[in-house]
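Q: Sharing a sequence plus its predicted fold:
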Amino acid sequence: MTTLSRLDALQLRASVGELADLLIDTVHSGASIGFLAPLDRRAAIAWWEGRTAAVSAGRLAVWVARGEGRLLGTVGLVFPDKPNSRHRAELVKLMVHRDGRGQGLGRALLKTAEAEAVAAGVTLLHLDTETDSPAESLYRSAGWTRLGAIPDYAASPSGELHPTTIFYKRVGAEAAPLGA
C-alpha cells in the first residue's frame, strides 16, 4: 500500500537520505531535473538539506509517496513571496523511483499537489519539463495546458541541451468555465 504525505521541515530533514537516493535514481535514469550525471550522494543530500529553510518558511511544500517500506516519489510546490503573485505556485521536482513507475504514483502525486494548492488558495499552477519527456504526456493527460517551448533551456543529465515545455493549469474555482 502506498501512502502520500506532506513533510514538515523536521520530517524533510529526517528524509534527506531517502530523498537524495530518489534524486540520484531519477537523474541516473535520464530525467532532466536540474542535475548532471553522475550525481554524487553528498551533493544530493546537500541539495535536499537546502530545502529545509524554504519548507520552514512556507515557501515550499513537499509531498512524498511511500510504499513497500521506502520512499518512491516526491513532488513540490513553490509559493511566491510577492503580494501580486500569491494566487499562483510552481510545481517542481515531480519524481518517481524507477521501481515505482507505471503504478500511477506520478499521477497521484500530481493530483495531491493540485488539491493542496487549491486548499492553500492557489488558482494557477505552472511548471516546466523537458520537451518530449514522459512527464510531458502525464501533464497533458492531467489537463495541463501547453504554453510553448524554449529551445536549449536545460542540459540533460548527460550535459546535452534540450528544449523545455512550459505548462499551466487553472485550479479550484478559477478552473470552472464562466457561467458554470
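A: Noted; the coordinates are in hand.
Q: alpha carbons only for contacts and neighbour counts from here, please
A: Noted.
Q: Touching the helix ranked longest in the chain from outside, list them.
A: The helix spanning the most residues in the chain, taking DSSP state H as the definition, is helix 105-119. With contact meaning CA atoms under 8 Å, 6 or more residues apart in numbering, helix 105-119 is reached by 4, 63-65, 73-77, 89, 91, 94-96, 123, 125, 138, 142, 171-172.
Q: Buried subset of the residues you listed, written for PyMOL?
A: In PyMOL, a selection of the buried entries from those looks like this (16 or more other CA atoms under 10 Å):
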select buried, resi 4+63+64+65+73+74+75+76+77+89+91+94+95+96+123+125+171+172
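Q: take a look at this one as well, against the first:
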Amino acid sequence: MKTVRLDATRLLAEAEELAALLVDTVDGGASVGFLAPLDTADAVAWWRERAGAVAAGRLAVWVAHDGHRPAGTVGLALPDKPNSRHRAEVVKLMVRRDARGRGLGRGLLATAEAAAGACGVTLLHLDTETGSPAERLYRSAGWTRAGVIPDYAADPHGVLRPTTLYYKHVGAARSAG
C-alpha cells in the first residue's frame, strides 16, 4: 500500500474519498470526534476545512491508498507557539474497517513518528478512547500512558467515555538554550 503526504490541493481533491473513510470509521464505533450517523456532506466539509491548516504547515496529513481509495490516514498537528515547537499531536489515525489487521495503522503511526523526528519534533502526544483497540496499538508501538481523563469525550453513540493520554519521545533530543 502506498502512503503519501497530502498537500492542500490534493487534500481538497480527495475530500470525498477521505470523507468515506471518516464515515466508515465512525460507523465502526471509533471515537474520533464525531457522532453516528455521520452525514457524508458533513465529513466532506470537515476534510475541506483542514486544507487551510495543511497549507499553513500547521497540519500534516498522510493517506494510504488501497487501489484508488484511501484505506487509512493519520495527521500530525504542529503547534505555532514558540515554546511548543518541540512537540506535536498525532491526530485522526483511521483505518477503513475492511483494511484492518494488516499493519496499516502501525505503518501510518510510524510514518507520522518519522516525519515528526525529521522536522525537529522530539515529543509526540495523542489521546484515544480508553479500552479501544487503538490503545493496544499505541502501547505495542512504544508509547507511554500518561493518564486517564474520565468522561472526556462522547463515543459515536453519545456515551461519555474515558480517554487515555499517551506520549512518545522521537527524533534527537534538543537542549533548551
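A: Looks like it arrived, so ask away. This structure is a prediction, so every number in the text was calculated from the model and none was measured.
Q: mean per-residue distance, the longest helix of structure 1 to structure 2?
A: If you overlay the two and look at helix 105-119 of structure 1, the average distance to its match in structure 2 is 0.3 Å (mean CA distance after the TM-score superposition for structure 1).
Q: Would you mind measuring from the residue lying closest to residue 91 of structure 2 once chain neighbours are set aside to residue 119 of structure 2?
A: Spatial nearest neighbour of residue 91 of structure 2, chain neighbours left out: residue 75 (4.9 Å); criterion: CA to CA, 6 or more residues apart in numbering. From residue 75 of structure 2 across to residue 119 of structure 2, the span is 14 Å (CA to CA, to the nearest Å).
Q: now for residue 16 of structure 1: what does it line up with in structure 2?
A: Structural alignment (TM-score structural alignment) places residue 16 of structure 1 against residue 15 in structure 2.
Q: So its match sits against residue 49, correct?
A: No: counting by CA atoms under 8 Å, residue 15 of structure 2 stays clear of residue 49, with 9.7 Å between them.
Q: With neighbour numbers in mind, choose between the two.
A: Neighbour totals were compared for residue 15 of structure 2 and residue 49, and residue 15 leads with 21 against 14 (other CA atoms under 10 Å).
Q: Just list the residues touching the more buried one, thanks.
A: Per CA under 8 Å, 6+ apart, neighbours of residue 15 of structure 2: 44, 47-48.
Q: let's see 10 Å
A: Contact analysis of residue 15 of structure 2 by CA atoms under 10 Å, 6 or more residues apart in numbering lists 9, 21, 43-51.
Q: Redo those as CSV? Include secondary structure.
A: Listed next are the contacts of residue 15 of structure 2 as CSV, based on DSSP: H, G, I helix; E, B strand; the rest coil:
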residue, secondary structure
9, helix
21, helix
43, helix
44, helix
45, helix
46, helix
47, helix
48, helix
49, helix
50, helix
51, helix
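Q: Just the buried ones from those, in PyMOL syntax?
A: To isolate the buried members of the contacts of residue 15 of structure 2 in PyMOL, using 16+ other CA under 10 Å:
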select buried, resi 21+43+44+47+48+50+51
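Q: is it true that residue 85 of structure 2 touches residue 120?
A: Yes: counting by CA atoms under 10 Å, residue 85 of structure 2 touches residue 120, with 8.3 Å between them.
Q: which residue ranges form the helices in structure 2?
A: Under DSSP H, structure 2 gives helices at 8-13, 15-27, 40-56, 104-118, 133-140.
Q: Please identify the most buried of the ones you listed.
A: helix 15-27 (a mean of 22; mean count of other CA atoms under 10 Å).
Q: on average, how far is it from the matching bit in structure 1?
A: Once fitted to structure 1, helix 15-27 of structure 2 is off its aligned match by 0.3 Å on average (mean CA distance after the TM-score superposition for structure 1).
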